[in-house]
Each structure stands twice: as structure tokens, then as C-alpha cells.
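A.B. asks: got a structure for you, letters missing:
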């Protein structure tokens, strides 16, 4: 079985994308971000394509591309899109796959589903990214507790900053 790893964070803007680019490049794998909110600037997939050194075709397209840089549920509502959790089944590939979540574990995809709900269904190992700033201990421990409560395997924490 090919390795699949979820990269998530304690919150948004902490470096998950750069970490994911490095990990996908190191593993000579694939990268996939199921949902992208905010299309006016360089997207996370575009950043990974630029930084990872992966060959063309190794950065997979997002299932949902939403205009506004907001939580997925709100951005989807503004765009008139219904995010369906069933559309977010991970692809099976011949090499490792790095899957990047949006924001933190509790970010809502829609009014019923949060990213942690999807991660619980997938049962894939998670790397938690956390910033090295005031509040990190609390955010990190709360995220670890949430993962443990759902028996989601945590394989590492990357402190970024």
C-alpha cells in the first residue's frame, strides 16, 4: 500500500503549504489539496508546484475552488456551491500522497462537516503544523486532544517559525 499523509494545522497561515511542498518533494510523491478558498492570489497548489520540484501532473487539482479567502463553508455559500463530503475521497496513486487540509481541524467544509470529520473517515496518519508563537502550546494540545478523541493517528508535529 502506498503511503498517504494528511498535513493539517492548528490554524491558518502557519506554513502548512510550504511544509507540504517540502514533504511531497522529499517523498517524490503527489500533492492534493481537496479545497481551495481564495483565488485572487497564488493558490496553495500553485505554491507547491513552484516549491516542491515535483514533475508536472504531481500536483492534483482541487475538487473545490472557491473565490473568497474565507472558511470553505462560507466561501462556498457566497459562490453558490454545495461542498459534498463524499466528493472528497482521496485518490489512489502509485507513489506517496500528501494531502493538505485548510486552516485547522475544526474548519467547517459545510454546515454539517468539518475537516476533522473527513480525516476521521479517512483514518490516514496526520502531521500537525503549529506556529512557534504565543498561544502555540494551547492550540497544539487542543488539536492533539481532538485527534486522539477520534483515534486519528498523529505521526508528528512540525513547529514552524
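C.D. replies: Received it, and whenever you're ready, just let me know what you need. None of the values given here were measured: they were computed from a predicted structure.
A.B. asks: from here on, just use CA atoms for contacts and neighbour counts.
C.D. replies: Will do.
A.B. asks: which residues of this structure fall in helices?
C.D. replies: 16-27, 44-52, 72-79, 115-122, 136-149 (DSSP state H).
A.B. asks: next, the angle from the longest one to helix 115-122.
C.D. replies: I take that to be helix 136-149. 40 degrees (axes from the mean of the first three to the mean of the last three C-alpha atoms, to 10 degrees).
A.B. asks: what does helix 136-149 rub up against?
C.D. replies: Contact with helix 136-149 is made by 10, 105, 116, 130, 153, 154, as judged by C-alpha atoms under 8 Å, 6 or more residues apart in numbering.
A.B. asks: give me that answer again for 7 Å
C.D. replies: 10, 130 (C-alpha atoms under 7 Å, 6 or more residues apart in numbering).
A.B. asks: adding another structure so you can compare the two:
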């Protein structure tokens, strides 16, 4: 059980979902490139949400920007050859932002996902605009030969948006993670257990 978790955009709840999935699978968590250290690292967030095995990033970049630009500002050259998934199994890998975010000026995350050959879980919002963003993301992944395992939604229930996206894209609707207040390790685990079937990831 090895999955890539990516999103339709930044700030949509991808890291929170990745933490929930990692914990439910008893998996290791790996974010190959962390940019935005000034705002804290996603590895720290998932650890606070109950993930025990957080693997070190290949690159840690200062500015909260696309990895290609954050690396340039830090004077770092990202070597794609170093972005090889750990051998841990189960494993959850989290990308950055959306599927077409540049890793370097020659390589997009979707290209990297296809190279790895691992199933991709797309995290999408439920509100206005998500149909377009989600369908574009699925098309971009498939155009590069990446396997889309399914879509996990985050936010308030929107039955028509969720059903429409999955029907048009022809992808599995994995579930929906509601916004949680408070967001804790326990509340997240309970919400994941209520709204997702672990069998869909096994």
C-alpha cells in the first residue's frame, strides 16, 4: 500500500487528509520537497496529527513558493534523481500544491508521479470551482500516465459537485473529510473512520 496524495490547489486540506490516511494505514509519511519552512513544515503538522513515522525530506526550502522558485532563491539545485520514494510499505507521499506545480523548470509533479508508478489520490475542495479544477487535474495526471486511484473531498458536503466530478472523470469517490474544529489527532482519526472505507486503500 503505497500512495501519492496530491491536490487540485494549495491550502485545500491535502496535508490533513494525508495525515489521516497515513495514520489509518499505519504508514510512513514522506514529503519529498518541503518549501515554506518559515511557516513550518508539513511533517511537523502530520506528526501533531498522530503520524508516528515521518521520514526526512529530500529538500527543505525556506520560502513558501513553488519548489522550483524556492530552490532558486535558496541557491539550491533540485536533482530529480534524489526524489526516489523510500522503500517503506505502507507509505504515503505528499506532493506540493497542485499536480502541475513545477519541481524544477523542466519537471512537474505530475511527471514525477508518473515516473514513480504509484497510485495517486487527488484531494479536492467541494465548493464552487472544484469541478473545473478537479477534472483538469485528473486529465493532467492521465495525460502523463499516472494512475488516479480516486478523489477524496475536503469541506462541506456538496453532493452534486462530488458526484458530477467522479462521474465525468470516471474515478472512484473515496469519501469526504469535513472541516474539523477542533482539529486534533483524535478528531481527525474519528472523522476519517466515519467518512472513508479503509478497504478502498487496501
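C.D. replies: The structure has been received and is ready for your questions. Please read all numbers here as calculations on a predicted model, not as lab measurements.
A.B. asks: now check residue 135 of the second structure against the first structure: what is it aligned to?
C.D. replies: Residue pairing (TM-score structural alignment): residue 135 of the second structure is matched to residue 141 of the first structure.
A.B. asks: residue 14 of the second structure now?
C.D. replies: Using TM-score structural alignment, residue 14 of the second structure sits opposite residue 16 in the first structure.
A.B. asks: ok, residue 169 of the second structure next?
C.D. replies: With TM-score structural alignment as the criterion, residue 169 of the second structure pairs with nothing.
A.B. asks: contact partners for residue 169 of the second structure?
C.D. replies: 135, 138.
A.B. asks: what about it, distance to residue 134 of the second structure?
C.D. replies: As judged by C-alpha to C-alpha, to the nearest Å, residue 169 of the second structure and residue 134 of the second structure stand 9 Å apart.
A.B. asks: out of the helices of the first structure, nearest to residue 160 of the first structure?
C.D. replies: helix 16-27 (8.6 Å; C-alpha to C-alpha).
A.B. asks: what's the closest one packed up against?
C.D. replies: strand 4-9, helix 44-52, strand 97-104 (3 or more C-alpha pairs under 7 Å, 6 or more residues apart in numbering; DSSP states H and E).
A.B. asks: how does it look with 10 Å?
C.D. replies: On a contact count with 3 or more C-alpha pairs under 10 Å, 6 or more residues apart in numbering; DSSP states H and E, helix 16-27 of the first structure meets strand 4-9, strand 30-32, helix 44-52, strand 97-104, strand 126-131, strand 154-160.
A.B. asks: dump the ones you listed to a markdown table, plus distance to residue 69 of the first structure and mean neighbour count.
C.D. replies: Compiled in a markdown table, these are given as follows (distance: least, C-alpha to C-alpha, whole Å; neighbours: other C-alpha atoms under 10 Å):
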| stretch | distance to residue 69 of the first structure | mean neighbour count |
| --- | --- | --- |
| strand 4-9 | 17 | 25 |
| strand 30-32 | 18 | 26 |
| helix 44-52 | 12 | 18 |
| strand 97-104 | 11 | 24 |
| strand 126-131 | 20 | 24 |
| strand 154-160 | 22 | 15 |
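A.B. asks: give the contact list for whatever residue of the first structure lines up with residue 64 of the second structure.
C.D. replies: Under the alignment (TM-score structural alignment), residue 64 of the second structure pairs with residue 69 of the first structure. Shown in contact with residue 69 of the first structure (C-alpha atoms under 10 Å, 6 or more residues apart in numbering): 36, 37, 38, 39, 40, 41, 75.
A.B. asks: rerun at 8 Å
C.D. replies: 37, 38, 39, 75.
A.B. asks: now residue 98 of the second structure
C.D. replies: 6, 7, 8, 9, 10, 137.
A.B. asks: need the max-distance pair from those.
C.D. replies: Farthest pair in those (C-alpha to C-alpha) is 10 and 137. Separation: 12.8 Å.
A.B. asks: which of these two has more residues huddled nearby?
C.D. replies: residue 137 (24 against 13; other C-alpha atoms under 10 Å).
A.B. asks: quick one: the more buried one and residue 42 of the second structure, what's the gap?
C.D. replies: On the measure of C-alpha to C-alpha, residue 137 of the second structure and residue 42 of the second structure end up 22 Å apart.
A.B. asks: just to revisit the earlier point, between the contacts of residue 98 of the second structure, which sits nearest residue 54 of the second structure?
C.D. replies: Checking the contacts of residue 98 of the second structure one by one against residue 54 of the second structure (C-alpha to C-alpha), the nearest turns out to be residue 6, at 17.3 Å.
A.B. asks: tell me, what residue is most central in the first structure?
C.D. replies: In the first structure, the residue lying closest to the centroid (C-alpha atoms, centre = their mean) is residue 101, at 1.5 Å.
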